[in-house]
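Novice: Predicted structure and sequence below. I'll ask about it afterward.
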Amino acid sequence: MLDMIRSTRLPTKPEFPGEKDAFGIDLEDLRSLRDTWLHDFDWKREQASINRLHHYTVTIEGLKIHFIHEKSDDAANAIPLMLCHGWPGSFLEFIPVIEGLKRQARTSTGRNVSFDVIIPSLPGFAFSSAPPQNWTLDDTARVFNTLMTDVLGYEKYAVHGTSHGVPLSFTLYDAFNTTARAAHFVFMPFYPIDPSVIEARNITLTPLEQFELQRSVQWGLTGNGYFIMHTTKPNTVGLAMYDNPIGQLAWMGEKYIDWSDPNAGNGSPSVLTPNEILRCVSLYYLTRTFKSSMYTYAQDPGAWEREYRRAKTDAPLLVSFFKYNVGFWPREIMATVGNLTEYRNHDFGGNFAGLDNPPALIDDLREIGTYW
């Protein structure tokens, strides 16, 4: 991999002075990440860190499913919690929250809570095998329910989703409602709400929510080009960069930079460092799953629904939004899609909450214990 990185040529200067990231990833950001990859990043060190976790694979419906299973010290009373990632994430996205969730703590109402943490890799990601043709996130939800109940033996569990983990988690919350008995989301499986709907319903937004709404609108105007390519032409992107680590770094690294809080640094809760971006891209490159991961979009183009609907369950629904994410839904709308028990808004963080603001995500997930 290092030889490939070393031999890749980059332009000497941007096409237009002062363009920065207006047209995608900034050339200097990419050059800096490449130099860090070459001179400071140590995959063997990262591999040793990853291997300290308990990894397993199991075959379900002909697919090899990789998952991490970390048990609470209070195993008899712990809540099983499945954390579901999406693109360009992976199981790595949730490593910073594992220890906090395993450790016994108190909810805001004073109840003791801890979790058994299960983090599966979606089919076609990391160490899970690629699914067959016409596989949808509903199919993944069915397989993940089997993992939790038949393989791991949990009679009921809670689920958290981000990115593609949201549609499949909502399916579990809705269609597997006797086993998935609580859900927490940082995104929603519906297209972001249009400002005209907020105005028509006379919904009042806080200044933070107004900012999030504008981020959501801007993403719809200029940020979804990758989404269209993944959904319609995954082969073009996948084959063009299949054996090009710098190409994959530019394609995915831009999302980590653009969808996260730009104020990360000293004193912030973010652990989304250049090293973390390189670790994620390295995982995709070394497992050769850059192309197969994009088929999640193409095989399930309707994963994000345009019509809002209420899940067929009375299980608690908890929602957390972070300032620099790319989708926004007000409390009044969230109350129409499930049994909304918690709605929280954070002024720091973004799409990758497990990396961008781990303490807030841990605190919010612990509130599952209030309603369990």
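Specialist: Sure, I can see it.

Novice: all contacts plus neighbour counts: C-alpha atoms, from now on.
Specialist: OK.

Novice: So which residues of the stretch 1-150 of the chain form helices?
Specialist: Under the criterion DSSP state H, counting those that start in this stretch, helices of the stretch 1-150 of the chain are mapped to 2-7, 27-39, 43-50, 95-102, 137-146.

Novice: residues in contact with stretch 230-244?
Specialist: With contact meaning Cα atoms under 8 Å, 6 or more residues apart in numbering, stretch 230-244 is reached by 4-5, 229, 247-248, 285, 288, 290-292, 294-295, 297-299, 301.

Novice: another one to put next to it:
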Amino acid sequence: MLVLALGLLSEAAKIGTSSIKPLKINLSERIPHMLDLVQRTHLPAAELPAAKDSYNTSLSSGMPLSTLQSLQKEWIASFSWEKEQESINRYHHFTVEIEGQDVHFIRELSQDPKAIPIILLHGWPGSFLEMLPLIDLLTLNEPAATGSERTSFNVVVPSLPGFGLSSPAPDNWTIPDTARIFNTLMTEVLGYQTYAVHGTDWGCAVAYGLYGQFNTTVQAAHLNFLPFFPLNSEQLAALNITLSVEEEDDEQRFLDWQGAGFGYFIEQATKPNTIGLALYDNPMGQLAWIAEKFILWSDPRRGTGPSVLTDNEILRHVSLYYLTQSLVSSVYMYAQNLDGFATEYTKAKTNAPLLYSSFKYNVGFWPKTLVEEVGNLVYYKFHEFGGHFPALDNPPALADDIRMIGKYWHN
């Protein structure tokens, strides 16, 4: 691991990037304050009669009191940030200044000299932590079912601007701006002439921007979410798109989310400062706001194999948001990108292969015919297990789909 880190620094020096710095994450200083606030937070003794008991339905009124109480107890009694931090630090972390922005990223190299460079992009309420289960899977040099020899990757995982250890985005910062600095990261900082990209949630918008805007360097893209608003049943019918019985279930899940689960989006898009400041020094508030999404948007079998989306995983995400004081800056991505998820479908200006994975419990659903409208779709696969966070919900399946890039990689 140390050899790889030194190799990265040497490579950076060669291309004149003197500001790149190795980073060891140490956020322990604020742990006592955080846990003190968690312990001193008094929750109601009983659920309100009006609150729904059923959490995994579209009629849910939000985070159940019993779930929040259970997470609070686990946070106090058994969660260890020091242990999690040690695990996180086994990866190679760096920061670099690009266009005045401090960009945090992980870079892990495969031993395969033919490894494909790839950048993995998270969304909200995810973080770079969301992509960690993929790193070991993608850096391994294993033969794919397709027989492709190019199945291993050199993996780069940045934190989006305003998230975690990356600096807050300045005023008027948009998705194309993030795409531009991430292309700089891959080409000028890390020296890759070409690379692949994977993205989910807001990360899919950045990934799609890279796919179309930087079409000479991005040679393949894999997505499990699209930066286009899903269509309702009437819109699909108007396009003569007929869904299977299984797809109708997925479409209904999106419609339920659109009707009962979209309020957070409107709040963060229109009043990011209000929600951000209200939760700023409130770890239990951040837990309620963030954990609701992780639980409701994921496969209901979360935490059972192959899912690694346990309560502990949720707690370390929330701890990262709180300890880096980045919740308020993260939600500004919504307000700064009001058109980040377009209503009009357009095709990217590239012939590079586009691969797509659909997971049953995702909050958005796009049938194959729609995905074909936005890029050069060469691969589409549906998975029964998984939801909005497939790198946590079903990392082996997602990694296998990403590794299919090797079949279409021609550089």
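Specialist: Yep, that arrived. Values in this document were obtained by computation on a predicted structure and should not be read as measured data.

Novice: Please state their TM-score.
Specialist: TM-score for the superposed chains, counting by TM-score structural alignment, normalised by the length of the first structure: 0.98, backed by 370 aligned residues with a Cα RMSD of 1.0 Å.

Novice: follow-up on the earlier one: list buried residues within the contacts of stretch 230-244 of the first structure.
Specialist: 5, 229, 247-248, 285, 288, 290-292, 294-295, 297-299, 301 (16 or more other Cα atoms under 10 Å).

Novice: And stretch 105-115 of the first structure, what's buried?
Specialist: Buried, per 16+ other Cα under 10 Å, within stretch 105-115 of the first structure: 105, 106, 107, 113, 114, 115.

Novice: Aligned counterpart of the third one in the second structure, please.
Specialist: Read it as residue 107 of the first structure. Using TM-score structural alignment, the equivalent of residue 107 of the first structure in the second structure is residue 144.

Novice: What separation is there between that match and residue 231 of the second structure?
Specialist: As judged by Cα to Cα, to the nearest Å, residue 144 of the second structure and residue 231 of the second structure stand 34 Å apart.

Novice: What about residue 48 of the second structure, how many residues nearby?
Specialist: 10 (other Cα atoms under 10 Å).

Novice: ok, now residue 12 of the first structure?
Specialist: 9.

Novice: now swap in residue 83 of the second structure and tell me
Specialist: When neighbours are counted by other Cα under 10 Å, residue 83 of the second structure comes out with 9.

Novice: what residue of the first structure matches up with it?
Specialist: Using TM-score structural alignment, residue 83 of the second structure sits opposite residue 45 in the first structure.

Novice: Surely residue 316 of the second structure is in contact with residue 84?
Specialist: Yes - counting by Cα atoms under 8 Å, residue 316 of the second structure touches residue 84, with 7.2 Å between them.

Novice: ok, the nearest residue to residue 6 of the first structure once chain neighbours are set aside - contacts?
Specialist: In space, and not counting its chain neighbours, residue 6 of the first structure is closest to residue 38: 7.2 Å by Cα to Cα, 6 or more residues apart in numbering. Taking Cα under 8 Å, 6+ apart, we find residue 38 of the first structure in contact with 2, 5, 6.

Novice: Translate the first one into the numbering of the second structure.
Specialist: Residue 2 of the first structure is assigned residue 35 in the second structure as its aligned equivalent, the criterion being TM-score structural alignment.

Novice: Report the contact partners of whatever residue of the second structure lines up with residue 290 of the first structure.
Specialist: Counting by TM-score structural alignment, residue 290 of the first structure lines up with residue 327 in the second structure. Listed by Cα under 8 Å, 6+ apart, the contact partners of residue 327 of the second structure are 163, 276, 279, 280, 321.

Novice: Run a quick neighbour tally on the third one.
Specialist: Applying other Cα under 10 Å, we find 19 other residues in the vicinity of residue 279 of the second structure.

Novice: Check the gap between the counterpart of it in the first structure and residue 298 of the first structure for me.
Specialist: Using TM-score structural alignment as the criterion, residue 279 of the second structure maps onto residue 241 of the first structure. Counting by Cα to Cα, the gap from residue 241 of the first structure to residue 298 of the first structure is 17 Å.

Novice: Give me the three-state assignment for residue 270 of the first structure.
Specialist: Secondary structure, DSSP: H, G, I helix; E, B strand; the rest coil: residue 270 of the first structure is coil.

Novice: Can you get me a residue count around it?
Specialist: Neighbours of residue 270 of the first structure using other Cα under 10 Å come to 23.

Novice: ditto for residue 201 of the first structure
Specialist: Neighbour count of residue 201 of the first structure, defined by other Cα under 10 Å: 10.

Novice: so what corresponds to it in the second structure?
Specialist: Under the alignment by TM-score structural alignment, residue 201 of the first structure pairs with residue 239 in the second structure.

Novice: same check, this time on residue 330 of the first structure
Specialist: By TM-score structural alignment, residue 330 of the first structure lines up with residue 367.

Novice: Contact partners for its match?
Specialist: 243, 247.

Novice: hmm, back to that, give me the more crowded residue out of residue 316 and residue 84 of the second structure.
Specialist: residue 316 (18 against 13).

Novice: tell me which element the aligned residue in the first structure for the more buried one is part of?
Specialist: For residue 316 of the second structure, the equivalent position in the first structure is taken to be residue 279, counting by TM-score structural alignment. Residue 279 of the first structure is part of helix 274-287, with elements assigned from DSSP states H and E.

Novice: any idea how far that helix is from the chain center?
Specialist: 15 Å (Cα atoms, centre = their mean, to the nearest Å).

Novice: same check, this time on stretch 208-221 of the first structure
Specialist: So, by Cα atoms, centre = their mean, the centroid of stretch 208-221 of the first structure is 19 Å from its chain's centroid.

Novice: Check stretch 350-366 of the second structure too.
Specialist: Mean-position distance between stretch 350-366 of the second structure and its chain equals 14 Å (Cα atoms, centre = their mean).
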